[in-house]
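Turn this into a structure:
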Amino acid sequence: MKAVEIRNLSEKELSEKLVDLKAELFHLRFQHAINQLENPKRIKAVKKDIARISTIIKENAMKNAQ
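Reported below is the predicted structural model:
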């Protein structure tokens, strides 16, 4: 997911997406631990998406604080 797409989401959608991605990351790590993960690169992509969403949530919080 690109940052431009993420910026267009509402705060509620961002929070929901963040929870979903964290759950997906948990499942991917579990699958990786038991050697059933087909695409290990997906872990890195999900972590980057989590970071992007977290950054945008913090940016929005800073804008609202000012």
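
CA only for contacts and neighbour counts going forward, please
OK.

now whatever helix or strand residue 18 lives in: how far from the chain's centre is it?
Assigned by DSSP states H and E, residue 18 falls within helix 11-33. With Cα atoms, centre = their mean, to the nearest Å as the basis, helix 11-33 stands 6 Å off its chain's centre.

for that helix, which positions count as buried?
14, 17-18, 21, 24-25, 28-29 (16 or more other Cα atoms under 10 Å).

before we go on, could you also do this sequence so I can check it against the first one:
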Amino acid sequence: MDVKELKGLDEAALKKELNDLHQALFKLRLQKATQQLHNTNQIRNTRHDIARIKTILAQKAAK
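Reported below is the predicted structural model:
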């Protein structure tokens, strides 16, 4: 997702998206371990998305 889209979401939606990304990351790691993952860059992108959401949540909490 784009940062502008994420900033427009409320805290509950961000937490749901964060949970979904954690589950997706787990599945990607399992696929990598079993050598079923062909595009390993997906793991990196998912980790970056998680970091973006955590940053936005921290910014909203600081306000």
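
mean deviation of the helix holding residue 18 of the first structure from the second structure?
Superposed on the second structure, helix 11-33 of the first structure shows a mean distance of 0.4 Å to its aligned residues (mean Cα distance after the TM-score superposition for the first structure).

how deep is residue 65 of the first structure tucked in, by neighbour count?
Per other Cα atoms under 10 Å, the neighbour tally for residue 65 of the first structure reads 7.

how much space between it and residue 51 of the first structure?
Computed as Cα to Cα, to the nearest Å, the residue 65 of the first structure to residue 51 of the first structure distance reads 21 Å.

just residue 26 of the first structure next, same as before
Separation of residue 26 of the first structure from residue 51 of the first structure (Cα to Cα): 15 Å.

The residue most central in space within the second structure sits in which helix or strand?
Taking Cα atoms, centre = their mean, the centroid of the second structure lies closest to residue 50, which sits 3.0 Å from it. Using DSSP H and E, residue 50 of the second structure falls within helix 41-62.

circling back to that earlier point, distance to residue 60 of the first structure added to the buried residues of helix 11-33 of the first structure, as CSV?
Shown next, in CSV, are the buried residues of helix 11-33 of the first structure (distance: Cα to Cα, whole Å):
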residue, distance to residue 60 of the first structure
14, 11
17, 16
18, 15
21, 19
24, 24
25, 24
28, 29
29, 30
